[in-house]
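A.B. asks: Got a predicted structure here, sequence first:
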Amino acid sequence: FVKTPPWRDAFCMETNDSKNRFTMSTARLHSVDYEIFGDVQGVFFRKYTEEQGRKLGVVGWVKNTPKGTVVGQVQGSPEKVAIMKNWLRNVGSPMSQIDEARFSNEKEVPSLEFTNF
């Protein structure tokens, strides 16, 4: 896979097998909702989620719920959303204990609905 330049906006470059031919394809954006269960409140889970989202370059939101879970939404490239989902499922904040991560409403979106995390 060829790393795309930061100035690319509507297109990305992809390699075609080992022949190194390039084709243009429209950039895709994904959105996914999440709910994280376990010891995820009072352990800076939201703070670390926002930091991780900014590091990855995804956008969205995160908040605590009255039932002790953390919910939110992530939007960005499919690859970065997948990385963020893995982080939410397996890493979290250093003091958190993640028992389960549920993802829903995963879909392709025409544009980002948020400007940051």
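C.D. replies: That came in fine, so what should we check first? Numbering: from 1, shown residues only.
A.B. asks: only C-alpha atoms for contact and neighbour calcs from this point on.
C.D. replies: OK.
A.B. asks: From the rest of the structure, what touches the longest strand anywhere in the chain?
C.D. replies: Ranked by number of residues, the top strand in the chain under DSSP state E is strand 97-109. Strand 97-109 is contacted from outside by 28-40, 88-92, using Cα atoms under 8 Å, 6 or more residues apart in numbering.
A.B. asks: At which residues are the helices of this protein located?
C.D. replies: 45-56, 78-90 (DSSP state H).
A.B. asks: Assess the claim that Val58 and Gly76 are in contact.
C.D. replies: Yes - applying Cα atoms under 8 Å, one finds Val58 in contact with Gly76, separated by 4.9 Å.
A.B. asks: Next up, a structure to set beside the first:
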Amino acid sequence: MNKSLLFPRLSLYILLWKTVTMSTEQLLSVDYEVYGRVQGVFFRKYTQSEGKKLGLVGWVKNTSAGTVEGQLQGPATKVRQMQEWLKTTGSPQSRIIKADFSNEKEIENVEFKDFKVVH
């Protein structure tokens, strides 16, 4: 076989393998609520930005109790990364006390088109 054809073909196979393996990753849906100094510090904006960066969909909103709550949906590894971000990072001015996660379930398809801030 011609060596000049081998590497482009190998690259194509690797790309196809990555596409197939990424698309078979389990999708998760999980609800969250974050406690602490999370209102008035752009927490929702940063949450939306981080979620989009990770390729997740869902929503985020302030609650009357002074917390932030929402739902995440997407590939399991990305949902786990976002959960860690919600527990430990947040927005620069936020002070997170804790983040609770509930209603975690495997889903066939995501239910949202993007990641929204809900008012």
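C.D. replies: Structure received. Here the structure is a predicted model, which is why all the values come from computation and not from measurement.
A.B. asks: before we move on, back to that, what's the ChimeraX syntax to select whichever of the contacts of strand 97-109 of the first structure are buried?
C.D. replies: Burial among these is assessed by 16 or more other Cα atoms under 10 Å; the matching ChimeraX selection reads:
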select :28,29,30,31,32,33,34,35,36,37,39,40,88,89,91,92
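A.B. asks: Out of the contacts of strand 97-109 of the first structure, list just those in strands.
C.D. replies: Those of the contacts of strand 97-109 of the first structure lying in strands (DSSP E): Leu29, His30, Ser31, Val32, Asp33, Tyr34, Glu35, Ile36, Phe37, Gly38, Asp39.
A.B. asks: counterpart of the last one in the second structure?
C.D. replies: Think Asp39 of the first structure. In the second structure, Asp39 of the first structure lines up with Arg37, judged by TM-score structural alignment.
A.B. asks: In contact with its match, which residues?
C.D. replies: Ser94, Arg95, Ile96, Ile97.
A.B. asks: Residue in the first structure paired with the first one?
C.D. replies: The pairwise alignment with the first structure assigns Ser94 of the second structure to Ser96, based on TM-score structural alignment.
A.B. asks: What is the burial count for its match?
C.D. replies: 16 (other Cα atoms under 10 Å).
A.B. asks: Quick one: residues contacting it.
C.D. replies: Gly38, Asp39, Val40, Gln41, Val43, Phe44, Phe45.
A.B. asks: what about the fifth one, neighbour count?
C.D. replies: With neighbours defined by other Cα under 10 Å, the count for Val43 of the first structure comes to 15.
A.B. asks: same thing with the fourth one?
C.D. replies: Burial of Gln41 of the first structure, expressed as a neighbour count using other Cα under 10 Å, amounts to 19.
A.B. asks: The nearest residue to Ser31 of the first structure once chain neighbours are set aside and Phe114 of the first structure, how far apart?
C.D. replies: Distance criterion Cα to Cα, 6 or more residues apart in numbering; nearest residue to Ser31 of the first structure, sequence neighbours excluded, is Gln75 at 4.3 Å. Remark: distance between Gln75 of the first structure and Phe114 of the first structure (Cα to Cα, to the nearest Å) = 8 Å.
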